[in-house]
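J.: Quick one: sequence plus predicted model below, questions after.
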Amino acid sequence: MKLPSHEFLDHQGIPYEPVTFPTSIEKGAASVARALGQPERRMVKTILFQTGSGSCVAVLLGGDQNAISGHLKKAVGSRDVRMAAPEIVLATTGYEIGSIPPFHWQPPGFATYVEASLLDEPVLGVGAGMWGHEILIQPTHLVQAARARIVNLTDRARPVVEE
């Protein structure tokens, strides 16, 4: 099955591997990781946050990671940052929470941030847009496809953006 996320990557000439897992498994990155035999870190969560101005940004984190609030606020340039409500996520991405692809739906200028430590992984899994479908992709290709900015959101000892 070719999904819009696959068509986007094909059109961009970005290599990837489409994989599937049973739709009956529990939702979440940990479940997908177990089903695909991967560490949870490699299963990327695409999370939408809304700023005080009402604009949304996408943040890509490993399945076992959480963003440090101060780092996230600094990265997006807003002191008022909160997770977007499910209806905002759907209206913004066209996808329901659970299998949001980190690319192809963003309008020009949409800000996407990827956690820097994910670039150390050999491969990452991202939602393909439909539960039961995942895309395995190299980190550099993910950054390219998502037009993402690389930022440190998880290590308090390091700055948000490396100099």
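T.: Nice, thanks for sending it over.
J.: Going by C-alpha atoms from here, please, whenever you check contacts or count neighbours.
T.: OK.
J.: Would you agree Ser78 falls within a helix?
T.: No: using DSSP: H, G, I helix; E, B strand; the rest coil, the assignment for Ser78 is coil, not a helix.
J.: what's next to stretch 15-22, contact-wise?
T.: 6, 9, 32, 35-36, 132-138, 141 (Cα atoms under 8 Å, 6 or more residues apart in numbering).
J.: go on, stretch 99-109?
T.: Stretch 99-109 is contacted from outside by 4-5, 8, 46, 58, 60, 93-94, 126-131, 145-147, using Cα under 8 Å, 6+ apart.
J.: Structure two is appended below for comparative analysis:
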Amino acid sequence: MNRPRYPITQAIRFLRDRRVKFHTFMYTYTERGGARQAAMELNIPEHRVVKTLVMETDAQSPLLVLMHGDQVVSTRTLARVIGAKKVFPVRPERALNCTGYQVGGISPFGTRQNMPVYVQTTILDMETIYINGGKRGFIVAVDPAVLVRILPAIPVSVAASSG
């Protein structure tokens, strides 16, 4: 039996358990390289790379936000949409504690804690997305419909231009 040439992370186990079709890609992880680094190395548009961001409400409730690689989350809009006073990014230690993944390798699949997942609506219009597979330098390509079907992610419109 041939061994896969990619890491078997909790995210991969999660996808396999749910019989989700995916393709794997490895790239050279660089600190603060983010979606741009992955997109450049894999020769794909940064817009199709989906970031998994761990945030928290003012009531200290963690949540995940899935956003295009070339956009940022309007935390003010997100707070209004979910009925919170404020929403803000968590510290790396809190992200690890909530997800089981290091910053730069956070996947929405197979997280340690069950928490709400919000997805930018325009991500669902894409044919294929590239999202972290649970390890730095490791991405999986999936049909974005799986986000709603297996997470289940809640569509929101909270994108802002990154620059």
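T.: Structure's in. What do you need? Keep in mind that this is a model prediction, so the values were computed, not measured.
J.: circling back: so which of the contacts of stretch 15-22 of the first structure comes closest to Asp80 of the first structure?
T.: Of all the contacts of stretch 15-22 of the first structure, Asp80 of the first structure sits closest to His141, with 30.5 Å by Cα to Cα.
J.: now the closest one, nearest residue through space, not along the chain?
T.: Ile14 (6.5 Å; Cα to Cα, 6 or more residues apart in numbering).
J.: can you tell me the distance between the two ends of stretch 99-106 of the second structure?
T.: Start-to-end span of stretch 99-106 of the second structure (Cα to Cα, to the nearest Å) is 7 Å.
J.: what stretch of the first structure does it fall on?
T.: The aligned range for stretch 99-106 of the second structure in the first structure is 93-100, by TM-score structural alignment.
J.: how about the matching stretch: buried residues?
T.: Within stretch 93-100 of the first structure, the residues scored as buried using 16 or more other Cα atoms under 10 Å are Thr93, Tyr95, Glu96, Ile97, Gly98, Ser99, Ile100.
J.: how close does the residue nearest to His141 of the first structure get to Leu153 of the first structure?
T.: 26 Å.
J.: Who has more neighbours out of those two?
T.: Set Ile14 of the first structure next to Leu153 and count neighbours by other Cα atoms under 10 Å: Leu153 wins out with 29 against 15.
J.: Checking the more buried one next. Helix, strand or coil?
T.: Under three-state DSSP, Leu153 of the first structure comes out as coil.
J.: Show me what it lines up with in the second structure.
T.: Applying TM-score structural alignment, one finds that Leu153 of the first structure aligns to Val158 in the second structure.
J.: superposed on the second structure, where does the helix or strand hosting Val89 of the first structure end up, distance-wise?
T.: Per DSSP states H and E, Val89 of the first structure falls inside helix 86-93. Aligned to the second structure and superposed, helix 86-93 of the first structure gives a mean residue distance of 0.9 Å (mean Cα distance after the TM-score superposition for the first structure).
J.: Pro92 of the second structure against Val103, yeah?
T.: Yes: counting by Cα atoms under 8 Å, Pro92 of the second structure sits close enough to Val103 to count as a contact (6.0 Å).
J.: can you tell me which residues contact the residue nearest the centre of the second structure?
T.: Note on the second structure: the residue nearest the mean C-alpha position is Thr52, at 2.4 Å, using Cα atoms, centre = their mean. Listed by Cα under 8 Å, 6+ apart, the contact partners of Thr52 of the second structure are Leu64, Val65, Leu66, Met67, Ile106, Ser107, Pro108, Ile131, Asn132.
J.: show me where the second structure has strands.
T.: Counting by DSSP state E, the second structure has strands at residues 23-26, 49-57, 62-68, 71-73, 87-89, 117-120, 129-135, 138-142, 154-156, 159-161.
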